[in-house]
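Novice: Have a look; sequence and predicted model below, questions after that.
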Amino acid sequence: MKRYILALFIITGSLVACSKIVPGFLSNTLGYTGKEIICKRGLVYQASDKINYDGSTPPVTFALLNLRDSATGKAAPVEFTTLYEVMQFKPGLSFNIATDTTVDILNAKRQLNKIPPYNFNTTSGQIVFNRGTKNLPVGMYNFDIEATNANGTKFYPSAGFIHVMDPTDDDMFTLSSTFANAFDDITAATTAMKTPKISFTKQSDDGSSVILKITDKNGVPFNPLKGEVIKRGDRPYFPTYAKFHPIVFTDTAMVCNFELAPFPLSTYVDNTGYSWGYLQYYRIPSSYVAIDGMPSTTGYSANPVFAFKINLEGTYVVEVKLTDAVHK
């Protein structure tokens, strides 16, 4: 009996010694947290989440395979693999709000690169889209993923889908701040006004201009050409964020050619190190405005302040409406 047990132990040990140990671990359920990856056509930068390793042993290398039309199952259109000319900053260079004051200076930092409308990161699985996506057809496109690590290679069918759609107004325009106060011309005291109403309208895909209007509660514009809209001391305003072209004043608006999106490209930090974000400060002198609730015997100017961002080239109208003031 003892000899039998010893022989069995030796045989079992031999089998264990001969069995192959598989290195690492590659999960059957790794993938994106959300399978739908949104791509808004033409925006400067968009990126998906990274692939969740789900405990897989790093490093893992990914490949995106079989991009196809979700409706027909046919291969995705050639626009996904076409190389488009996209203006980008040269490696190691970026926009400097203080020194990049002309188109020539700006262009010295940029170059046209021929690139596909998206890039797939083989290490993270992240998909990054660029402005070349303006050429992609709207639709839904499925894809598969292949993952490889020390454990081997696994195939993950229908791992995600790219949903290509047109950008909405909220994608193109971001409002981060708006407020206003009434300024007593005699005492310099300020009183809070109602929050201005900001509206945004895209006029066309052409150019790169913002037509900024400041209006009273009835929609009557103040006239920048006649000094009805002025800057406030050394605080930031339209030209602070894009000095490439002079601001054009009309009888209803201020027009800024911002040259490239997003606008502003950078927050404004003054020489003391204080960051103003994207804020713009203006004043409507008391001779041109009457503010609800303010004594008519004393002059009160209106001080609107706002911060917004344009995320796509084109021509836009931005209206800042003072909801408790009228044009005199």
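Specialist: Yes, it's here. Residues are numbered from 1 along each chain as shown.
Novice: Please count neighbours and contacts with C-alpha atoms only from this point.
Specialist: OK.
Novice: can you pull the buried residues of stretch 219-228?
Specialist: Across stretch 219-228, burial judged by 16 or more other Cα atoms under 10 Å covers G219, V220, P221, F222, N223, P224, E228.
Novice: In helices only, show me those residues.
Specialist: Assignment to helices by DSSP state H places none of the buried residues of stretch 219-228 there.
Novice: In CSV, list those residues along with distance to Y282.
Specialist: Listed next are the buried residues of stretch 219-228 as CSV, based on distance: Cα to Cα, whole Å:
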residue, distance to Y282
G219, 17
V220, 17
P221, 14
F222, 12
N223, 13
P224, 11
E228, 10
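Novice: can you pull out the helices in the protein?
Specialist: Under DSSP H, the chain gives helices at 2-18, 103-108, 169-172, 238-241.
Novice: for the ones you listed, which one sits closest to N151?
Specialist: Comparison of those against N151 by Cα to Cα identifies helix 2-18 as nearest, at 18.6 Å.
Novice: For the closest one, which helices and strands make contact with it?
Specialist: Helix 2-18 is packed against no helix or strand, with contacts defined by 3 or more Cα pairs under 8 Å, 6 or more residues apart in numbering; DSSP states H and E.
Novice: For the nearest residue to N149 once chain neighbours are set aside, give me its contacts.
Specialist: Leaving aside its chain neighbours, N149 sits nearest to V60 (4.8 Å; criterion: Cα to Cα, 6 or more residues apart in numbering). Neighbouring residues of V60 by Cα atoms under 8 Å, 6 or more residues apart in numbering: T123, A147, T148, N149.
Novice: another structure for you, compare them:
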Amino acid sequence: MKKILLISSISVLALTGILFGCKKVEKGFISDYMYYSPNPLIATQGNVTNSNALELDGTTGPVKVKLLAIRNADTGQPAPEMTKEFTIKQFLGQITSADSTVALVNKKIVLKPALPLEISEIGGRISLSQATAFVSTGNYVIDVEVSNIKGTRQILNACRIQLLPKTYFALDAGPFVTTSDPDAETGFSDRVNLPVTVTYDNKGPNKIRFLFLDKNGVAFDPSAGQVITRGDRGNFSQMNPYFPVVRTTTALEWEFIDLPNGFPIKDGNNGTGNYYRIPARFTVENRNANPVFFGFKALSAGSYTVTIQIPGITKKP
């Protein structure tokens, strides 16, 4: 009898093992806690801005992401203009050193339709285009759907987008000036903060002017050699090979091309650095003045005046 019970117990265990062994193994994982970073995503009208890919929180890849809705975050109302096509300037291809004339550059610029906002299907990256110039500033929020081998999740209020008013120029922080010995690359002083201001006229011709002032607001005269470049250091002419510099009695001037992502798009010998010099013979202090600033960019058609006022230096009468 005991032998029969033992055989029965073994049979039950074997059957149980077979049943559990046949249970379907589920594939993949999809998180309930996927998110965007940064959030909010801050952009300016008319400029290209991209988010990082959606943070998957361990979700099995690949994932597909679809935009479900975009709303005005303050009113809760739909914002259909963010997914409406507008015509904007776009590049057909990369601008290279072979594109050495205005005509060659213009051949790579076309008018094409674009959406202000798109979501990349793979990875979910948020892309804001130059077409945001045609929609209202403010706060927006998106809902997205994420799917993978495991299933589908809807992420409501997935990312807040703050669209700021259009900016017409860019200028990096930290302009500085040094002084140095006359007619030499010696005796440099410590760096001092350099005040730089930019004024913009949207009705003017496409022109950029660099105006150099002494501490009293008196302009140095580039046409008389009072503003020069510094050897092989970077300067704006290196970034703008399409138009020659014009030296007037008050400024250095260049024409420029109105490009989709702003001008210039070429770097100089020091990246976006502008290195200039006021020779010592034109200063009361008998010191070279060496103003330096980075990252100036014209983001729209029109006229720009970049005013550089050099502290501690007085122009000779």
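Specialist: Yep, it's here. Model, not experiment: these values are computed from the prediction.
Novice: Just the TM-score for the two chains, thanks.
Specialist: Once the chains are overlaid, their TM-score stands at 0.84 when taken by TM-score structural alignment, normalised by the length of structure 2; 308 aligned residues with a Cα RMSD of 2.7 Å.
Novice: before we move on, the earlier item: and the residue nearest to N149 of structure 1, what's its match in structure 2?
Specialist: In structure 2, the residue paired with V60 of structure 1 is V63, using TM-score structural alignment.
Novice: can you tell me how far its match sits from K27 of structure 2?
Specialist: 14 Å (Cα to Cα, to the nearest Å).
Novice: what does G123 of structure 2 give?
Specialist: 20 Å.
Novice: related to what we said a few turns ago, which one of the helices of structure 1 is the most hemmed in?
Specialist: helix 238-241 (a mean of 19; mean count of other Cα atoms under 10 Å).
Novice: And for the aligned partner of V135 of structure 2 in structure 1, the neighbour number?
Specialist: Aligning on TM-score structural alignment places V135 of structure 2 opposite L136 in structure 1. Residues contacting L136 of structure 1 under the criterion other Cα atoms under 10 Å number 21.
Novice: from what I can see L136 of structure 1 touches R41, true?
Specialist: Yes. Look at L136 of structure 1 against R41 with Cα atoms under 8 Å: they come within range, at 7.0 Å.
Novice: so what's in contact with those two at the same time?
Specialist: The contact lists of L136 of structure 1 and R41 share V164, where a contact means Cα under 8 Å, 6+ apart.
Novice: returning to what we had before: of all the contacts of V60 of structure 1, which comes closest to V305 of structure 1?
Specialist: Nearest member of the contacts of V60 of structure 1 to V305 of structure 1, counting by Cα to Cα, is T123, at 44.3 Å.
Novice: Can you name the residues that contact that closest one?
Specialist: P59, V60, T61, F62.
Novice: Let's see if you can find the most crowded of those.
Specialist: F62 (22 neighbours).
Novice: gap between stretch 200-213 of structure 2 and the chain center?
Specialist: 22 Å (Cα atoms, centre = their mean, to the nearest Å).
Novice: Buried residues, that stretch. List them.
Specialist: Y200, N206, K207, I208, R209, F210, L211, F212, L213.
Novice: Distance-wise, check the residue mapped onto the last one from structure 1 relative to T240 of structure 1.
Specialist: Same thing as L213 of structure 2. Mapped onto structure 1 by TM-score structural alignment, L213 of structure 2 lines up with T215. For T215 of structure 1, the distance to T240 of structure 1 equals 22 Å [Cα to Cα].
Novice: Over to M172 of structure 1?
Specialist: 21 Å.
Novice: With V164 of structure 1 instead?
Specialist: From V164 of structure 1 to T240 of structure 1 the distance is 35 Å (Cα to Cα).
Novice: Could you do A253 of structure 1 as well?
Specialist: 17 Å.
Novice: Same question for G34 of structure 1.
Specialist: 40 Å.
Novice: what does T323 of structure 1 give?
Specialist: 26 Å.
Novice: picking that back up, between the buried residues of stretch 219-228 of structure 1, which sits nearest D104 of structure 1?
Specialist: P224 (28.6 Å).
Novice: any idea how far the corresponding residue of structure 2 for the closest one lies from T249 of structure 2?
Specialist: Matched by TM-score structural alignment, P224 of structure 1 corresponds to P222 in structure 2. Counting by Cα to Cα, the separation of P222 of structure 2 from T249 of structure 2 is 6 Å.
Novice: Next: S100 of structure 2.
Specialist: 29 Å.
Novice: and if you look at V198 of structure 2?
Specialist: 19 Å.
Novice: can you pull the contacts of A170 of structure 2?
Specialist: Each residue near A170 of structure 2 by Cα under 8 Å, 6+ apart is listed here: G295, F296, K297, A298, L299.
Novice: That one -> structure 1?
Specialist: That one, A170 of structure 2, aligns with M172 by TM-score structural alignment.
Novice: Neighbours of the nearest residue to its match once chain neighbours are set aside, how many?
Specialist: Distances taken as Cα to Cα, 6+ apart place N311 nearest to M172 of structure 1, at 4.8 Å, with adjacent residues excluded. A count of nearby residues for N311 of structure 1, using other Cα under 10 Å, gives 23.
Novice: Repeat that for V317 of structure 1.
Specialist: V317 of structure 1: 17 neighbours (other Cα under 10 Å).
Novice: what residue of structure 2 matches up with it?
Specialist: In structure 2, V317 of structure 1 lands on T305 (TM-score structural alignment).
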